[in-house]
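1. no FASTA, just this:
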């Protein structure tokens, strides 16, 4: 049996579409699974928060106080659930934990992208960067994996941001003398880079090795670079948030 040219073209188109269809089906399946895990996580987190409120009222800091109104109806059932909780097992694992399941086992792979023409935000960032050669009395750059210090990331969003930053770096060795600090103050994150040496058994001497800059969270997207256009926006800094000057997003203070 011979195929005509039109039949051949149809066969080629169909075979070429198969990999695309498989990819779309896979994306749909992953998306369904993600939405299901997220809905389950929200439900479990609500129960966990109520359990902690009840626990605090019964034997915590709020001992001997009235049980909060929002947990009164479910107090008996929540107390039974508390009896099965293991010590130190507080908290809820989230869909975001999947991002870091290989942390400490495999080194992270960091991808930084910029446009051909720098955007206004990038130009503004460059103006706030103090390069290594501009740091006075600069120390020697160490190639050891750094120890990390995070200051004032106490809100849920702050803890999320500190995790994102933390897992950009490999696990340091115990004798590493290199330190990177991310310090949050009024939602501006200061980056500082030091090495240190012990001067005696009680004191250490810090040497700044740069660079030095300030950054501000603009957006968190749930997705990878190839799916950026369809990725969910977990958090975004909107222009109207400037009106709430007293509100802090990364800390509880």
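-> Okay, I see it. Everything numeric in this text was worked out from a predicted model, so none of it was measured. Numbers count the residues shown, from 1 in each chain.
2. drop to CA atoms for contacts and neighbour counts, all remaining ones
-> Noted.
3. Please tell me how far residue 98 sits from residue 37.
-> Computed as Cα to Cα, to the nearest Å, the residue 98 to residue 37 distance reads 11 Å.
4. which of the two has more neighbours?
-> With other Cα atoms under 10 Å as the criterion, residue 98 and residue 37 differ in neighbour count, and residue 37 comes out ahead with 14 against 10.
5. could you list every residue that touches that one?
-> With contact set as Cα atoms under 8 Å, 6 or more residues apart in numbering, residue 37 has these partners: residue 95.
6. which residue is nearest the centroid of the chain?
-> Centroid-nearest residue in the chain: residue 164, 3.1 Å away (criterion: Cα atoms, centre = their mean).
7. Would you mind measuring from it to residue 32?
-> Between residue 164 and residue 32 the distance is 24 Å, computed by Cα to Cα.
8. this is the other structure I want to compare:
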């Protein structure tokens, strides 16, 4: 009998692929995804510089600092009233170098623990500073003593349970008085790879004191230091304000020279050796290049300040008038700052 010819099945009756119907769909999705990727043009693939700059830039991430609540007291460069106030405030004579800063440092009545060590390092940070033992004298008598000897500022280090916990800065002779909470104190001996400061006048750096209150506090801190730093000493004292916390750091810059090996092709050597050696060999000569890099060495101490009160005049707890007082209800919003 003659063999019957097998009829070809129509395309609709063809068997599904070996992987099944689900696998065919996943393959089609994969191909579509690859095509979509191929259609996206990256900025690095655009040859024209002008067209390459047209794609939108990356968006700036939202942080607590750049989403802070609007504040009418933020200082602006064209604020003429602010500059006029600077010429009439209590720090003008020192900051314009009509007077040399002279700082008296004392303690509370019962000073112990790390208080004396902190004062010793604070005296190395602030030039022309002098220490007087408090004893049993009242603070008002200490203020009068400092006025009579032409001190421009008075710093009182307060200790609690043998640990420094507050700092009182009094501008002389007429104030103001700033009361700071002191925390996270680390002395020089506890800082790894610390350096020892020299007697040169340091350079002062103040960061992020943006409001009128912050501007006033910054000028008060600035009046503690001479306005003619000695850059040969390479000392830098930094007060960095972030979210109303003032971080203090003291560094000394060191310039080091490092030798770097650079491989460069020697054309003459390559031409002379090309006859005897294969062309694939590249003859390189190592050159010694010196690079200068600066390294910041921390000298200490390291601590954090938070402003609690700012008072008119010198220290007076009974009849003193306050410019600004920190209250608990001010901390209801994380995006509200005062300095």
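-> That came through fine. This structure is a prediction, so every number in the text was calculated from the model and none was measured.
9. Relative to residue 182 of the first structure, how far out is the residue nearest to the centre of the first structure?
-> When Cα to Cα is applied, the distance between residue 164 of the first structure and residue 182 of the first structure equals 12 Å.
10. same check, this time on residue 238 of the first structure
-> Shown here: residue 238 of the first structure relative to residue 182 of the first structure, a distance of 23 Å by Cα to Cα.
11. between these two, who's got more neighbours?
-> Set side by side, residue 238 of the first structure and residue 182 give different neighbour counts by other Cα under 10 Å, the larger being at residue 182 (22 against 9).
12. Identify the residue range in the second structure corresponding to the helix or strand hosting the more buried one.
-> Take DSSP states H and E as the rule and residue 182 of the first structure turns out to sit in strand 178-185. Applying TM-score structural alignment, one finds that strand 178-185 of the first structure aligns to the residue range 235-242 of the second structure.
13. The matching stretch vs the first structure, average distance?
-> Here stretch 235-242 of the second structure, set against the first structure after superposition, deviates by a mean of 0.7 Å using mean Cα distance after the TM-score superposition for the first structure.
14. quick one: that stretch to chain centroid distance?
-> 8 Å (Cα atoms, centre = their mean, to the nearest Å).
15. what's in contact with it?
-> Residues outside stretch 235-242 of the second structure that contact it (Cα under 8 Å, 6+ apart): 125, 197-198, 200-209, 246-253, 339.
16. For the strand holding residue 182 of the first structure, list every residue counted as buried.
-> 178, 179, 180, 181, 182, 183, 184 (16 or more other Cα atoms under 10 Å).
17. Output these in a markdown table, with distance to residue 130 of the first structure appended to each entry.
-> As requested, those are arranged in a markdown table below (distance: Cα to Cα, whole Å):
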| residue | distance to residue 130 of the first structure |
| --- | --- |
| 178 | 19 |
| 179 | 17 |
| 180 | 15 |
| 181 | 15 |
| 182 | 15 |
| 183 | 16 |
| 184 | 18 |
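18. Which neighbouring elements make contact with the strand or helix carrying residue 253 of the second structure?
-> Applying DSSP H and E as the criterion places residue 253 of the second structure in strand 245-265. Packed against strand 245-265 of the second structure by the contact rule (3 or more Cα pairs under 8 Å, 6 or more residues apart in numbering; DSSP states H and E) you find strand 235-242, strand 284-298, strand 302-311.
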